[in-house]
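Participant: Sequence first, predicted coordinates after that:
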Amino acid sequence: MEACVQDAKAWLCDNGLMMNNNKSQAIVIHSCSQRTPTSLTRVNICGQLVETSPVIRDLGFNVDANLTMTSQVANVCRSAYYHLSRIAKIRDSISTTVCKSLIHGLVTSRLDYGNAILYGISNSHMHRLEMVHRSAARIVRQFRRGDRQSMTTILRQLHWLPVRKRIDFKLPVLVHRAIYNGTPEYLAALLGRHTPPRSLRSAGGLLLEVLTFCTVLPEISCKGLTIQYYVVL
């Protein structure tokens, strides 16, 4: 792993970038039932020991050690409700068009940012995001929580997809771009067309292969230290 960090630093230097060792973070991703191995509490990054953290921030996205996205969902909801409360105070003084622009710029943009990585999160986390989305719709339509209005109807009138549907829509868009445009390359390299062993009707269905991976690799002993590597998908 340290050799990979050195290679990454060399690549950055070759491309006019620099790795800041003081701002580097390390995280050990594992299942909820698996405790963090004591041998991986520190990582040597270019000669500097970095303590592993239960939550790290990468490109504005919070990633926790169990990949439950609890920290990310909590951060998005907290920020969204803050902006919604401020927009609600001036809702009577602005038009619907202006209100939509404010909500799209301050709230729904946060719900959509990096939402593809939220696929498969628990129903409780998804419900929290849905409640934020519904609160935004009520402010636009100037409905109160106690009003007997169908949220499905309100979202359809606003032409807003629910949060779960927005995530489901983002994934096919990324797959389509990766297949036909080849971008991003790291996703295009993981996608393979399904080729049946014999002539079948499914051959023209533009299906993809379901790749299989080994999630646990054998243990490696080095100088009396046993390390078990995990591949997280």
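Facilitator: Structure's in. What do you need? Just so it is clear, the structure is predicted and the values come from calculations on it, not from any experiment. Residues are numbered from 1 along each chain as shown.

Participant: Every contact and neighbour count from this point should use C-alpha atoms.
Facilitator: Noted.

Participant: In three-state terms, label residue 186 for me.
Facilitator: With DSSP: H, G, I helix; E, B strand; the rest coil as the basis, residue 186 sits in helix.

Participant: neighbours around it, how many?
Facilitator: Neighbour count of residue 186, defined by other C-alpha atoms under 10 Å: 10.

Participant: And for residue 221?
Facilitator: Neighbourhood size, residue 221 [other C-alpha under 10 Å]: 10.

Participant: try residue 50
Facilitator: By other C-alpha under 10 Å, neighbour count at residue 50 equals 19.

Participant: So it belongs to a strand, correct?
Facilitator: Yes - according to three-state DSSP, residue 50 belongs to a strand.

Participant: And the helices in this structure, which stretches?
Facilitator: Taking DSSP state H as the criterion, the chain carries its helices at 2-14, 70-89, 96-103, 109-112, 123-141, 151-158, 163-180, 185-188.

Participant: and the comparison structure, right after this:
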Amino acid sequence: MYKVDLPLRTVLMFSFSTRLIRRSFCVSKQFSILSKAHLKSPHISSVPSISQPVAASFLKSWSCQSIKDPAFLNLRSDHTMATQSSAPQLVHDFTVKDARGNDVDLSQYKGKVLLIVNVASQCGLTNSNYTELTKLYEQYKDQGLEILAFPCNQFGSQEPGTNEEIQQFACTRFKAEYPIFDKVDVNGSNAAPLYKFLKSSKGGLFGDSIKWNFSKFLVDKEGHVVDRYAPTTSPLSIEKDVKKLLEKA
């Protein structure tokens, strides 16, 4: 049998590096190149050697999804964890714009129960929702409830006004004391990152997309999205869910 003497540590280092750089790349060509280079090495007799079939078998066992080395698995695990941790995991991880265009870090609401609503001023649901949102807020704001209203003009163009006009409408007509933020898109490629996160956390009955004005998301004190309600669900009908989260330690 033809025998090629290769340093065992070289085979190990090479195969491990190849796997890290390109997981699905077959190492046979690299093995061939490595073999030719080491045939000419003056130090080849000074280290342990293995035959070509054995080396090839060894390399194959380290390639294409078959690496079992704990150190490598730890590297993959660390990389995966770093990638996952970089993505927002909580509502508190987001920064949004207020009606004046200033940044608002939602981490300031840690410890609060949040009701996040996309609002509109000219919708058939406007009167009932704004009226009940005000009642709910007055009832529970001192216990830790915050309502975050995000105007949106994507449904029937029923929120055409400026931020200033929207705020004046809500605060004057419905005495809204909770914050009303910058106008946003909640669907489509330009959807606000917060709404992409809300939808991915709690899909609707017929898919993730927001269906109309006054869709509602309930968020616990730690920033987890715990429930989603349809536009036709009245704010007062979810009072029991709000109370349950407020009473939770």
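Facilitator: Done, it's in. Values in this document were obtained by computation on a predicted structure and should not be read as measured data.

Participant: Just the TM-score for the two chains, thanks.
Facilitator: Superposed pair, TM-score by TM-score structural alignment, normalised by the length of the first structure: 0.20. Supporting alignment: 77 aligned residues with a C-alpha RMSD of 5.3 Å.

Participant: re earlier: tell me which of the helices of the first structure lies nearest to residue 228 of the first structure.
Facilitator: Ranking the helices of the first structure by proximity to residue 228 of the first structure (C-alpha to C-alpha) places helix 2-14 first, at 15.1 Å.

Participant: Would you mind giving the helices of the first structure as TSV with distance to residue 55 of the first structure added?
Facilitator: Below are the helices of the first structure laid out as TSV (distance: least, C-alpha to C-alpha, whole Å):
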stretch	distance to residue 55 of the first structure
helix 2-14	20
helix 70-89	8
helix 96-103	28
helix 109-112	19
helix 123-141	17
helix 151-158	34
helix 163-180	23
helix 185-188	24
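
Participant: Nearest to residue 62 of the first structure among these would be which one?
Facilitator: Closest to residue 62 of the first structure of the helices of the first structure, according to C-alpha to C-alpha: helix 70-89, at 4.9 Å.

Participant: buried residues in that closest one?
Facilitator: 70, 71, 72, 73, 76, 77, 80, 81, 84, 87, 88 (16 or more other C-alpha atoms under 10 Å).

Participant: Give the burial count for the nearest residue to residue 217 of the first structure once chain neighbours are set aside, as a bare number.
Facilitator: Among residues not flanking residue 217 of the first structure along the chain, residue 229 sits closest, at 5.8 Å (C-alpha to C-alpha, 6 or more residues apart in numbering). Neighbour count of residue 229 of the first structure, defined by other C-alpha under 10 Å: 12.

Participant: now do residue 20 of the second structure
Facilitator: For residue 20 of the second structure, the neighbour count with other C-alpha under 10 Å is 13.

Participant: element containing it?
Facilitator: Assigned by DSSP states H and E, residue 20 of the second structure belongs to helix 8-21.

Participant: what's that helix packed up against?
Facilitator: Under the contact criterion of 3 or more C-alpha pairs under 8 Å, 6 or more residues apart in numbering; DSSP states H and E, helix 8-21 of the second structure touches helix 52-62.

Participant: what angle sits between the helix holding residue 20 of the second structure and helix 52-62?
Facilitator: Calculated by axes from the mean of the first three to the mean of the last three C-alpha atoms, to 10 degrees, helix 8-21 of the second structure forms an angle of 30 degrees with helix 52-62.

Participant: May I see the buried residues of helix 8-21 of the second structure?
Facilitator: Buried residues in helix 8-21 of the second structure, counting neighbours by 16+ other C-alpha under 10 Å, are found at 11, 14, 15, 16, 18, 19.
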